[in-house]
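Participant: Turn this into a structure:
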Amino acid sequence: MIEYSVFILLGIFSGLIAGLLGIGGGLIVVPVLLFLFPLIGLGDSPHLVHLAIGTSLATILFSSMASIYTHHKNKGVLWDVFIRIAPGIVIGSILGSTIAHLLPGEILKKVFGVLEILIALQMAFGRNPAPTRTLPSGVPLSFFGVSVGAVGTIMGMGGGALTTPFFMWCNVAARNAMATSAAIGLPNALAGAIGYIVTGWGQPDLPSWSIGYIYLPALLGIVIPSLFFAPIGATLTHRLPAKLLKRFFAIMLVLLGLNMLIH
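Facilitator: The predicted model follows:
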């Protein structure tokens, strides 16, 4: 059981980062799981990439519940926006898990690596978009939800990294943009995790204690400590230099993304 303690350490770290920077842990969890799985004897499974992504999405399901409670208590979630975009998010999540199932693991790794580097560069050098328009409604907002759900599910990170800047571009206050994005993570993670369970169900060569493409020991090891350490990270964010932290985290994401592309 000692080797499984690494999942607990990953949960502590991802929880702190999520609390400090308000970013879903999937950007860290997926590449680190791909590194850890062979170390605990899962290297022979041909489904490691799908397992890492599916497990990451399942962790977001639990962390988003805690986040929604906090943001709702602080009256930050725009529930009318949530209700309008959630159906598209769910459809996109189902679509994303289906696409991920059909793609070979190596291609998924490359896609993840490229997108992770782009997100890191935006985090390090990008500026918050100028609020130049209003939030769309109807078909445009639904289409955006489908796109966010699909990309977030394929990457196992949820869609917060995409919805927050979009909402701010549409004149939504930063506080409401981040809170509403956190709420959107719930239907994204729920539909995506179910999709990874269904598409992975009955696949050969999955490790024991897997439900579809979700590896339960990693899920439990990550979720439990992250729920305790995310609030600690949120407290530290008011005491540490946020800009410097984002630059440091961006460098880490670039290195993880490059590793996904090279190996």
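Participant: CA atoms for contacts and neighbours, from now on please.
Facilitator: Will do.
Participant: Just the residues contacting stretch 250-263, thanks.
Facilitator: Residues from elsewhere that reach stretch 250-263 (CA atoms under 8 Å, 6 or more residues apart in numbering): 27-28, 31, 109-110, 112-117, 120-121, 123-124.
Participant: Out of those, list just those in helices.
Facilitator: 27-28, 31, 109-110, 112-117, 120-121, 123-124 (DSSP state H).
Participant: Nearest to residue 75 among those?
Facilitator: residue 123 (26.2 Å; CA to CA).
Participant: now stretch 110-123: how far from the chain's centre is it?
Facilitator: From the chain centre to the centre of stretch 110-123 is a distance of 13 Å (CA atoms, centre = their mean, to the nearest Å).
Participant: Revised request: answer the last question for stretch 58-72.
Facilitator: A distance of 12 Å separates the centroid of the chain from that of stretch 58-72, by CA atoms, centre = their mean.
Participant: Repeat that for stretch 45-63.
Facilitator: Counting by CA atoms, centre = their mean, stretch 45-63 is centred 10 Å from the centre of its parent chain.
Participant: what comes up buried for it?
Facilitator: The neighbour-count criterion (16 or more other CA atoms under 10 Å) identifies 47-63 as the buried residues of stretch 45-63.
Participant: How about stretch 162-182?
Facilitator: Of the residues in stretch 162-182, those scored as buried under the neighbour-count criterion (16+ other CA under 10 Å) are 162-172, 174, 176-182.
Participant: Repeat that for stretch 124-141.
Facilitator: Along stretch 124-141, the positions that meet the burial threshold by neighbour count (16+ other CA under 10 Å) are 124, 141.
Participant: to compare against the first, here's another:
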Amino acid sequence: MDQYIWLIPLGFVIGAGGTLIGAGGGFILMPVLLLLYPSESAEFITSISLAVVFFNTLSGSGAYALMKRIDYKSALLFSAATIPGAILGALTTVFIPRRLFNGIFGIFLMATSIFLFLRPSSGYGKKKSLPKHWLTRNLVEADGTSHTFSFNPVLGVSSGWD
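Facilitator: Below is the predicted model:
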């Protein structure tokens, strides 16, 4: 158990950084754990990462709730797909050998990175017509700041990860 105690400050640092950029930090923590614990199973490493991301998300959500920065309707929509996906992923890792898991995870991270670098600019601040089936939401924070945003619920639900 003592060999894992250092995960507490690591989780705190990754959680703080991940919450600042709007992510849980799993994309940082997983490679670290995979490199430092080569003999541990994929499901063990994944469970640690999911636990850290859960607590990071919980603490970040609490702070954002106080500032009224959460669109609860959108959050419920994304959660409807995220929770079953997390359960399915956790059950699936039991059947995937560690070497195969490492390769799949590495390819997934590289593909995500390439997508983020190559996708077109979002055109922040530009008014444009939205494609069909996109939802537009408005959120007013505790300080009165208003935010309007749009998303495709099908793409948002199917591509959510951390």
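Participant: Any idea what the TM-score comes out to?
Facilitator: Scored by TM-score structural alignment, normalised by the length of structure 2, the superposition of the two chains gives a TM-score of 0.67; 140 aligned residues with a CA RMSD of 3.1 Å.
Participant: coming back round to it: the buried residues of stretch 162-182 of structure 1 in helices, which ones?
Facilitator: Among the buried residues of stretch 162-182 of structure 1, the subset assigned to helices under DSSP H consists of 162-169, 174, 176-182.
Participant: and the counterpart of residue 96 of structure 2 in structure 1, how many neighbours?
Facilitator: Following TM-score structural alignment, the counterpart assigned to residue 96 of structure 2 within structure 1 is residue 103. Residue 103 of structure 1 is surrounded by 13 other residues when neighbours are defined as other CA atoms under 10 Å.
Participant: which residues in structure 2 form strands?
Facilitator: Under the criterion DSSP state E, structure 2 contains strands at 135-140, 146-151.
Participant: Could you give the separation of the first one from the chain centroid?
Facilitator: Strand 135-140 of structure 2 sits 21 Å away from the centroid of its parent chain (CA atoms, centre = their mean).
Participant: Residues contacting it, please?
Facilitator: Under the criterion CA under 8 Å, 6+ apart, external residues in contact with strand 135-140 of structure 2 comprise 68-71, 146-153.
Participant: How about residue 223 of structure 1: what's its closest non-neighbour residue?
Facilitator: Closest residue to residue 223 of structure 1 apart from its sequence neighbours, by CA to CA, 6 or more residues apart in numbering: residue 59 at 5.6 Å.
Participant: I misspoke; the intended subject was residue 245 of structure 1.
Facilitator: Looking at residue 245 of structure 1 with CA to CA, 6+ apart, the closest residue is residue 21, at 8.0 Å.
Participant: how close does that neighbour sit to residue 229 of structure 1?
Facilitator: 13 Å (CA to CA, to the nearest Å).
Participant: Mind checking which of those two has more residues around it?
Facilitator: More crowded of residue 21 of structure 1 and residue 229, by other CA under 10 Å: residue 229, with 21 against 17.
Participant: residues in contact with the more buried one?
Facilitator: With contact set as CA under 8 Å, 6+ apart, residue 229 of structure 1 has these partners: 12-13, 15-16, 19.
Participant: Highest neighbour count among those residues?
Facilitator: Note: the member of those with the most neighbours is residue 15, at 29 neighbours, neighbours being other CA under 10 Å.
Participant: correct me, but that one touches residue 226?
Facilitator: Yes - taking CA atoms under 8 Å as the definition, residue 15 of structure 1 is a contact partner of residue 226 at 4.0 Å.
Participant: Quick one: the helices in structure 2, in order.
Facilitator: Ranges of helices in structure 2, per DSSP H, are 7-21, 26-36, 42-66, 72-93, 98-118, 153-159.
Participant: Show me how far the longest one is from its chain's centre.
Facilitator: Which is helix 42-66 of structure 2. Taking the mean of its C-alpha atoms, helix 42-66 of structure 2 sits 9 Å from the chain's own mean (CA atoms, centre = their mean).
Participant: What lies in contact with it?
Facilitator: Under the criterion CA under 8 Å, 6+ apart, residues 11, 15-16, 18-19, 24-26, 29-30, 33-34, 70, 90, 93-94, 96-98, 101, 142, 162 lie in contact with helix 42-66 of structure 2.
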